[in-house]
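Undergrad: Okay, here's the prediction I keep looking at, along with the sequence it came from:
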Amino acid sequence: MRWRNWAGNQRADGIDVRHPRTTGEIATVLHEASVAGRRVRPIGSGHSFSGIGRPEQVQVVLDRHADLVDITPGGLVTVQAGMTLHRLNAVLAREGWALTNLGDIDRQTVAGALSTGTHGTGAAFGGLATQVRALQLVTADGAVLECGPDHEPEVFSAARLGLGALGVLSTVTVQAVPAFALHMDERPLPLDEVLEDLDGFMTSTDHVEFHWFPHTRGCLAKRNTRVPVSAGLDPLPRWQAVWEDEVLANGAYAGLIAAGRRVPALVPPLARFASTALSPRTATDLSHRVFVSARRFRFRESEYAVPRDAVPDLLRELARLTEQRGWRLPIPTEVRYAAADDVPLSTASGRDTAYVAVHVPARSDPTDYFATFGQLAGEVGGRPHWGKEHDLDAAVLAERYPRFGEFVAVRDRLDPTGTLSNAYLDRVLGSPRRSG
């Protein structure tokens, strides 16, 4: 079998693909692989840009292990880990519940989103891992661990964002909240105005982000305020949503990418035009419909979590180097906030965080741009998103994550022979300590 990720920059040939339906079948696959000395990688929707999901011998796909298990009256939602976020959002909405925060893409599986550190934006809100209350983990030798704050607490703490290195997630229990709406306000703003009081702007309401258009001094600001569903919904008309989000937004980016591929010199003037063509808009809709955006064009991405006060200088230096080095960047840079959390390998572990994400078209070579961005982020202690492209190794990452050693110790205990590892995990965590 052949495999490639969503962006097409990670590929594998000649792999053995398994589709287990039950926890027992997951355990059998892992036990057999462990005995045979074969490496196993679980995969979700393949939306990671890094090599975290790249299989080397055996791939475990949970597309047949993706059902709802239970929703309690208190909003504890248990699902099989192969369920996608967009399916989970639909299930929750039907039952009057919602996830308290989401990223802007919902194609990932629950397992994949957790394992790579998926997050949204909101200065007072954590990533998806902070919403986990219990999980069932199948370890490399086929053992099944029921994990929570009071049972296997060290494993639970680490496995909320486990990189797929501790075991295969079988079921996950998250804390949902009563369904709520978001009042969306999107409008173009000058970048300098946003950066002048970045913290004030990013904390001006519940969920704030902005997209800066390289080669310009403009950005698109998005401010979403939580409101009760009972106050009424006022969604965008269907024709407007299709026209603005599908035709204009996705079409404009696709056009910029295509034009830049043929004539790179066209990217800066077209980016300036795109940044000035935006119109303000407001609407109120169910939270998951506002949080999530469609992505109809393929790209590659690198994202770092940095201290919030580092963002203005980081963006200004990126803007300067973009012109100096002649990079042609048709896709905006995204900036978001998140609250500090207690998850060992979370990019927001122990500190309030800003996320800066840069993008290039899928079929371009981002080596110089991504390496330079990573160097700038590293100068302020930046931590790379585990599912996005970076070139750091375990020695560097151990300095960036105060609880790095704690995570690796759990990994070495649960998988000392590296059954669940691959080249990416060997690089970012170090090779497992082998028994014997």
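TA: On my side now, so go ahead.
Undergrad: Every contact and neighbour count from this point should use C-alpha atoms.
TA: Will do.
Undergrad: Neighbours of the spatially closest residue to A134 that is not a sequence neighbour, how many?
TA: Closest residue to A134 apart from its sequence neighbours, by Cα to Cα, 6 or more residues apart in numbering: G148 at 4.6 Å. By the criterion of other Cα atoms under 10 Å, G148 has 20 neighbours.
Undergrad: Next up, the contacts around G148.
TA: By Cα atoms under 8 Å, 6 or more residues apart in numbering, the residues touching G148 are R133, A134, L135, F156, S157.
Undergrad: For the last one, which non-adjacent residue is closest in space?
TA: Meaning S157. Once flanking residues are discounted, S157 sits nearest to V343: 6.2 Å by Cα to Cα, 6+ apart.
Undergrad: if we can go back for a sec, the residue nearest to A134 and L425, how far apart?
TA: From G148 across to L425, the span is 25 Å (Cα to Cα, to the nearest Å).
Undergrad: A further structure is provided below for comparison with the first:
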Amino acid sequence: MRTSSTSMRTWSGAVRWTPQQELRPTSQDGVVEAVHAARARGCSLRVLGGGHSFSALVATDGIPLSLDGYQGLVSADPATGLVTLRGGTRLWAVAELLAPYGLALSVMGDIDRQSIAGAIQTGTHGTGATFTGFAGMVRALRLVLTDGSVVDTSPTRDPELFAAARLGLGTIGVVLEVTLQCVPAYRLELVESTRALDPAVGSFLADSFRNDHHEIFWFPRTDRATVRTMHRLPADALRERPARAAELLQQEVLGNGAWELLCRAAALVPRLSRPVAEIASRSFAGSRVVDDSATVYAAPRRVRFHESEWALPAERFEEAFVALRSRIESERVRVTFPLEIRRAAADDVWLSTAYQRDTVYLAAHRYHAEEAGPYLLLVQRTLANFGARPHWGKQHWLGARELARLHPRFDDFRAVREAADPDGLLMSPYLRHLLG
């Protein structure tokens, strides 16, 4: 097990901390040893995923534990679609691991840098009216509990522990292995277009049922939207991509290089934010693509940003969007990054933002060099009137009292968590603020 001690930060740089020591085990026994080491030292232990959260979920002045040395495929069954991965396995690596078995993840988001354990523990999701987030795909877990014991849990084996640990914020135990329900490999056809905002929003719920995966990007204070639609195709569908030079121009030169320069300029001269948003809203759409699912879902995101995301009951989406748009325009908010609108199916995961309700997500972003708080708080306060639940891995300012009202199984989760970790080894000041 390699150890180190250095300052750390979240991907966006919004949260920074200096731990006592970082542990990097490479085996199950190494993870057990790390748990005992933290207990012996009397300090907290927090598990690092891919480091892509925007909130302070993993920040600790104790011991962070990285599972980067504990990755890979444990098993895959093409007949059932059940796949077991080690907790540190990065999402970008999963497609290659599953390809020999003719399997794939049923859905992904547009960022694939997270670990699988981190993705389920924070409620990561993609878009699609009939697809849940990652936690909803989980069928079994292997955990190291804070007493050093290794347990296997599933809906039939300690079901309450399983129900809490599927999306446990890293507070139930260290996730060693995740068993997921996967699907036969498939390809995706991606079509992007620029549309007038009002009809794109007005038809979003219907469009997201008609299409396998559907999302909207709106650059605030413009009257147009970039609409991304994906359809699932057989695994042997003809692959179609733009010429390599054209793709590099769209994704890297325009989508990252030029975008970074435009955002930097608007951060220095705020009045440029409106023309930057206008330019982006007209040029964001790319070319049609048909390819393996993982390569179509994921997009390079090299321009750093702060993010807050809110889960709304689907039936309240349109009125919530109208209220937010009105607030942004009336206060003349200067922001370059788009608002992202996605949809996910209801699930039965206790702390899921889509627990027992068809859900639409609104995600607000702000360039990392700009002060994010006022804008993201405006979004939070506006959407609070519509029963919005915050994404656990992104920025928000709610505490245990508000969260208990939003999550029906909140107290059940806390009871299981306290039984699994009575001494609070896996807790931190931020998590005590969230969970009480």
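TA: Ah, there it is. In this text, all values refer to a predicted model and were calculated from it rather than measured experimentally.
Undergrad: overall similarity of the pair, as a TM-score.
TA: The TM-score (TM-score structural alignment, normalised by the length of structure 1) is 0.95; 430 aligned residues with a Cα RMSD of 1.4 Å.
Undergrad: hang on, the earlier thing: which of the contacts of G148 of structure 1 fall within strands?
TA: Among the contacts of G148 of structure 1, the residues falling in strands (DSSP state E) are R133, A134, L135.
Undergrad: so which of those residues comes closest to R54 of structure 1?
TA: Checking these against R54 of structure 1 with Cα to Cα, the nearest one is L135 at 23.5 Å.
Undergrad: Quick one: the helices in the stretch 1-150 of structure 1, in order.
TA: For the stretch 1-150 of structure 1, the helices defined by DSSP state H, counting those that start in this stretch occupy 23-36, 85-94, 110-116.
Undergrad: And L48 of structure 2? What does it align with in structure 1?
TA: The alignment partner of L48 of structure 2 in structure 1, by TM-score structural alignment, is I43.
Undergrad: got a list of what that match touches?
TA: Contacts for I43 of structure 1 (Cα under 8 Å, 6+ apart) come out as G53, Q59, V60, V61, L62, G112.
Undergrad: Which residue is the nearest non-sequential neighbour of the last one?
TA: Distance criterion Cα to Cα, 6+ apart; nearest residue to G112 of structure 1, sequence neighbours excluded, is G44 at 5.1 Å.
Undergrad: can you check A252 of structure 1 too?
TA: Closest residue in space to A252 of structure 1, ignoring its immediate chain neighbours: A274 at 7.3 Å, by Cα to Cα, 6+ apart.
Undergrad: The one you found pairs with which position in structure 2?
TA: Residue pairing (TM-score structural alignment): A274 of structure 1 is matched to A280 of structure 2.
Undergrad: Likewise for L145 of structure 1?
TA: Taking TM-score structural alignment, the alignment pairs L145 of structure 1 with V151 from structure 2.
Undergrad: re earlier: can you convert the helices of the stretch 1-150 of structure 1 into JSON lines and add a column each for mean neighbour count and distance to T333 of structure 1?
TA: Compiled in JSON lines, those are given as follows (neighbours: other Cα atoms under 10 Å; distance: least, Cα to Cα, whole Å):
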{"stretch": "helix 23-36", "mean neighbour count": "18", "distance to T333 of structure 1": "39"}
{"stretch": "helix 85-94", "mean neighbour count": "17", "distance to T333 of structure 1": "24"}
{"stretch": "helix 110-116", "mean neighbour count": "28", "distance to T333 of structure 1": "20"}
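Undergrad: how about these in TSV, adding distance to G405 of structure 1?
TA: Converted to TSV, the helices of the stretch 1-150 of structure 1 look like this (distance: least, Cα to Cα, whole Å):
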stretch	distance to G405 of structure 1
helix 23-36	24
helix 85-94	31
helix 110-116	18
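Undergrad: Which of the ones you listed sits closest to S293 of structure 1?
TA: With Cα to Cα as the criterion, S293 of structure 1 lies closest to helix 85-94 of the helices of the stretch 1-150 of structure 1, at 11.4 Å.
Undergrad: which other helices and strands contact that closest one?
TA: Contact here means 3 or more Cα pairs under 8 Å, 6 or more residues apart in numbering; DSSP states H and E; on that basis helix 85-94 of structure 1 packs against no helix or strand.
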